[in-house]
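> quick check, what structure comes out for this input:
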Amino acid sequence: MFIDRAKIRIRGGHGGNGVTAFRREKFVPRGGPSGGDGGRGGDVWLVADSGLNTLLHLRYNPEHTAERGRHGEGSNRSGREGEDTLVRVPVGTQVLDAETGDFLVDLAEEGQRWLAAKGGRGGFGNAHFASSTNRAPRYHQEGSAGEERELQLELKLLADVGLVGFPNAGKSTLISTVSAAKPKVADYPFTTLEPHLGVVDLGDYRTFVVADIPGLIEGAHGGAGLGDRFLRHVERTRLLLHLVDVSSGSGRDPVSDYEIINRELASYDPQLAERPQFVVATKLDALDEPERLESLRRRAREDGREFFEISSVTNRGVRELVQAVARE
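Here you go, the predicted model:
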């Protein structure tokens, strides 16, 4: 199950209390104060982990608290510091303040750490308060509470290439053809309900990552269909492959589909609409009206975009497309 949003509550460990104690030793009738300080509470850290690809583990485990510091002891012994708590998140997770919506950090690199909540300070024991005028203080300091906050986590997948287009345009078939990813493929809209990543091997240890997101429909930026919920997963991509079904079986006009998707991208984020984009005509094996293909080709040229025609079923044009993406 793919979860790309989660809300968590984190709390730094409480600082340990200081202690009131006096030295008690044979032949030392007035040993003086010997209360140790409390240990500081543990911190809560968020850590980017490439072994994770979903926030599912945090959806059902939203509370994270670091260990509290130990109390001080007699004989000037300080309490042990609390253990830090590590909250592992997928690489590409953005962190926002759940109350204000303020952006806090983008964990975009493997192993990147961010201090989410500091532990509380340990309290002073009575030995700390001894002075020339107060040789035997009978008080100590309590430890302070750790920081507490609620965070909204949003995952944006890291990919080089993003696939966009109407439902059933052939996006999942293409990614399953060029990579080892195996999304569900079927002849009906919205077969893909969650994003998929596929790694394309170019040989000589060269690869690029492709993101397949659920199909868009008109009004997606306003919440129609699956809405724009998954569009953020292609925000980080360097190139968009805009797949358009040119077969007459779709019952739609390819040029109209092309224009609608680009309007949706511009409505969601104008920068996304300006991203380099290849226009890819799909399902050539089912093409029965060549004019549908030619009209889309003319429209893509008007926009100054490279045009490709493929059939993922017969592999026609797929190799040329992959090579062009690699050059880009």
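> from now on I want contacts and neighbour counts done on CA atoms only, so please keep to that.
Will do.
> give me the number of residues near residue 328?
9 (other CA atoms under 10 Å).
> what sits closest to it if chain neighbours are left out?
Counting by CA to CA, 6 or more residues apart in numbering, residue 239 is the residue found nearest to residue 328 once chain neighbours are left out, at 8.0 Å.
> ok now do the one you found, which residues does it touch?
Applying CA atoms under 8 Å, 6 or more residues apart in numbering to residue 239 gives the contacts 160, 161, 162, 275, 276, 277, 278, 328.
> got it, and residue 18?
Residue 18 touches 35-38, 71-73, 122-126, 140-143, counting by CA under 8 Å, 6+ apart.
> re earlier: just the buried members of the contacts of residue 239?
In terms of neighbour count (16 or more other CA atoms under 10 Å), the buried residues within those are 160, 161, 162, 277, 278.
> so the fourth one makes contact with residue 237?
No - judged on CA atoms under 8 Å, residue 277 makes no contact with residue 237 at a distance of 10.6 Å.
> pick out the most distant pair among the buried ones among the contacts of residue 239.
The largest separation in the buried ones among the contacts of residue 239, counting by CA to CA, is between 160 and 278 at 13.4 Å.
> ranges for the strands of the protein?
5-11, 44-49, 63-65, 85-90, 93-97, 103-107, 113-117, 148-155, 161-165, 196-203, 206-212, 239-245, 277-282, 307-309 (DSSP state E).
> including distance to residue 190, could these go into CSV?
Rendered in CSV, the data for those read as follows (distance: least, CA to CA, whole Å):
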stretch, distance to residue 190
strand 5-11, 20
strand 44-49, 30
strand 63-65, 34
strand 85-90, 25
strand 93-97, 25
strand 103-107, 30
strand 113-117, 37
strand 148-155, 21
strand 161-165, 11
strand 196-203, 14
strand 206-212, 12
strand 239-245, 14
strand 277-282, 17
strand 307-309, 23
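> and for residue 23, the neighbour number?
The number of residues packed near residue 23 is 16, by other CA under 10 Å.
> I meant to write residue 113 there.
Residues near residue 113, counting by other CA under 10 Å: 17.
> could you also give me the structure for this next sequence, so I can compare it with the first?
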Amino acid sequence: MLRQTSRLCVSRLCTFPVKSAKYAGISTSRVIIDDEDRTEYIRRRKTEWKRKQGGQTFLDHLIVTVRAGKGGNGCAAFHREKFKPFGPPSGGSGGRGGDIYIIPTSSLTTLTSVPKRVHAQPGGNGQGTWQNGRNGDPTIIRVPLGTVVRELPRDDPRTSPDEWETEEESLEGLDYETKREKMRERRWVHYPRFSEANQERDSFKEAEAALYNEERERRFERRKKQMNNPIFLDLDTEEIMEDNTNLPLGQRRAESFGYLIASGGQGGLGNPHFLSEVNRSPKFASRGHEGERVTLSLELKILADVGLVGMPNAGKSTLLRAFTGGRTRTEVAGYEFTTLNPIVGVVRVGEDGSFEGGLSTGLVHDETLTEEQLEQERHRRGEYAHALTRNQHTSRTGHHFDLLETFRFTVADNPGLILGASDNVGLGHTFLRSMERALALVYVVDLAGPEPWTELRVLRDELDQYQPGMSAKARMVIANKADLLGGDGDPVLVEQAREKLRQLEEYVRTQMIIPGTRHRLDVVPTSAKFSQNLSKVVGLMKDYVTEAREAKRRMELTSRLF
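Model prediction:
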């Protein structure tokens, strides 16, 4: 044992838990790996750790099985009091099962808090002296804004069986008599010691036949609704609609609950409901119905006015930090896939065109500076006095400034896009889903790279392969990291940089033409690290967002009129 340990120390091999397919055939829980595999293991663990936000893993797609509450059972009882030893039937009916609603909430940014299985409360059972059971409380599922809710079809393998299919599976392989006995146990409540006698009465057989007919009709209506009108909700606003129970399932909305997606089962009937001229003493009651069972697909598409599209390490996170004046603490580092989760920042624009990030012109947005160093940098450059003079503000919090804001829009920083992202290579679909809702897209390329126009072609092709026509949302090309060109003012290097920029502009003018649109892509060289030429970028983004919002508003007005 000592000899083996010494050999491991000399060869610098380490042991790690086996969690990859590479070592799937090894039976032991730990395996000796070399330095290369150890580096890969550490990188994978670091990536998973970084994908956690606030202790929760970012989640943008989820399958949820919803089960509304079961109705309470009816009661088979008879009224008894002094001088009335044989009173009338007095069993109460069961309460209705709890409904399930879904509502968008702006305070959530991920689907992590949504459980994969949701069960609503059942209704209370009926009791003697005509006491009905209480209704089950409604269950509310809260999801982030931008969530798309779809009901999975019955033929989808991810769909859970409904109440009838569950019963059929439990009865599979049993003989006829045993099946009938178990089906009756699920549907009927008998007065003590009258179970066998009730099954021989014609009144019970008639009630049983009526119950089966009702179940068949209910099942047919459910299947018809799932085929012709499945649940589809686009939860992009928090507006509260007035209650309208006449709308179909999936579109009804209560004042404070949200959209109804699964109705609770009806409560069972007490024995007074089976009272007739032929049967004056019914000694049976029905059990509550099962609640609706629905399998939903939740897909989160982040709502942002402008989406930054670029290769890994193109400077998107640095741009967002510069736009927001450092309020959005995106991670910035010198390696690829630094951003693993979509992050949305708010850009605040003043009446004179100034923006919050512009109050700190000259500030270096770099990962090597701490908060104390950032504060010292602002003091050294006199940014406080500059901001007070330019925007006439009277208060500030920390090192952020309150300008006279007249317009705001949101910008989304997303994981880097690579070749094959439309086939879910890298973080492809996670990134692309978050871009579908953006009003405008902005390409971010590394101007210091060898061929930035090649990056543009890959970005455009991946967008269109994922969703045809998606690249038509692009409005601008940001040629970032322009500060790396030109050296220290050498005329030859400066001219080479200008020529490279001219080649990029020519490529955009001739090759990045968007069919069916009147606008052309603007090309703006910037240095996000040093906040250079960002005022022009913010001004153009403001124009894009204003135009897109106005077009969207016109479309909504037209749809309401017609």
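> among the contacts of residue 239 of the first structure, which one sits closest to residue 79 of the first structure?
After measuring the contacts of residue 239 of the first structure against residue 79 of the first structure - CA to CA - the closest member comes out as residue 160, at 49.7 Å.
> check contacts around the closest one.
Neighbour list for residue 160 of the first structure: 208, 209, 210, 211, 236, 237, 238, 239 [criterion: CA under 8 Å, 6+ apart].
> same question for residue 221 of the first structure.
Residues in contact with residue 221 of the first structure (CA under 8 Å, 6+ apart) are 227, 228, 264, 265, 267, 268.
> what does the second one align to in the second structure?
Alignment of residue 228 of the first structure against the second structure is given by TM-score structural alignment, with residue 429 as its counterpart.
> wait, its match touches residue 421, no?
Yes - Residue 429 of the second structure is within contact range of residue 421, at 6.8 Å (criterion: CA under 8 Å).
> those two: which is more packed in?
Set residue 429 of the second structure next to residue 421 and count neighbours by other CA under 10 Å: residue 421 wins out with 23 against 17.
> contacts only, for that one.
By CA under 8 Å, 6+ apart, the contact set of residue 421 of the second structure is 427, 428, 429, 462.
> in the second structure, which spans are helices?
Assigned by DSSP state H, the helices in the second structure fall at 2-11, 35-50, 163-171, 176-187, 195-199, 202-228, 316-323, 371-381, 383-391, 428-435, 452-466, 491-511, 534-561.
> winner for burial among those helices?
helix 316-323 (a mean of 27; mean count of other CA atoms under 10 Å).
> how close does it sit to the first structure?
Helix 316-323 of the second structure, aligned to the first structure and superposed, deviates on average by 0.5 Å (mean CA distance after the TM-score superposition for the first structure).
> where does that helix end up in the first structure?
Under TM-score structural alignment, the match for helix 316-323 of the second structure is residues 171-178.
> who's in contact with that stretch?
By CA under 8 Å, 6+ apart, stretch 171-178 of the first structure touches 163-165, 181-185, 192, 198, 200, 210, 212, 243, 312-313, 315, 318, 322.
> grab the nearest non-local neighbour of residue 63 of the second structure.
Of all residues not flanking residue 63 of the second structure in the chain, residue 297 sits nearest, at 4.7 Å (CA to CA, 6+ apart).
> tell me if I'm right that that neighbour and residue 60 touch.
No - under the criterion of CA under 8 Å, residue 297 of the second structure makes no contact with residue 60, lying 10.7 Å away.
> of the two, who's got more company?
Neighbour count, other CA under 10 Å: between residue 297 of the second structure and residue 60, residue 60 has more, with 23 against 19.
> circling back to that earlier point, can you find the partner of the residue nearest to residue 63 of the second structure in the first structure?
Match for residue 297 of the second structure (TM-score structural alignment): residue 152.
> one more: residue 121 of the second structure?
Looking across to the first structure (by TM-score structural alignment), residue 121 of the second structure lines up with residue 67.
> its match - how many residues pack around it?
Counted with other CA under 10 Å, residue 67 of the first structure comes out at 23.
> so what's it up against?
Here residue 67 of the first structure is in contact with 12, 13, 14, 41, 42, 82, 83, 84, 85 (CA under 8 Å, 6+ apart).
> how much space separates the last one from residue 305 of the first structure?
Residue 85 of the first structure sits at a distance of 49 Å from residue 305 of the first structure (criterion: CA to CA, to the nearest Å).
> which one of these two has more residues nearby?
Each of residue 85 of the first structure and residue 305 has its neighbours counted (other CA under 10 Å); residue 85 has more, 20 against 14.
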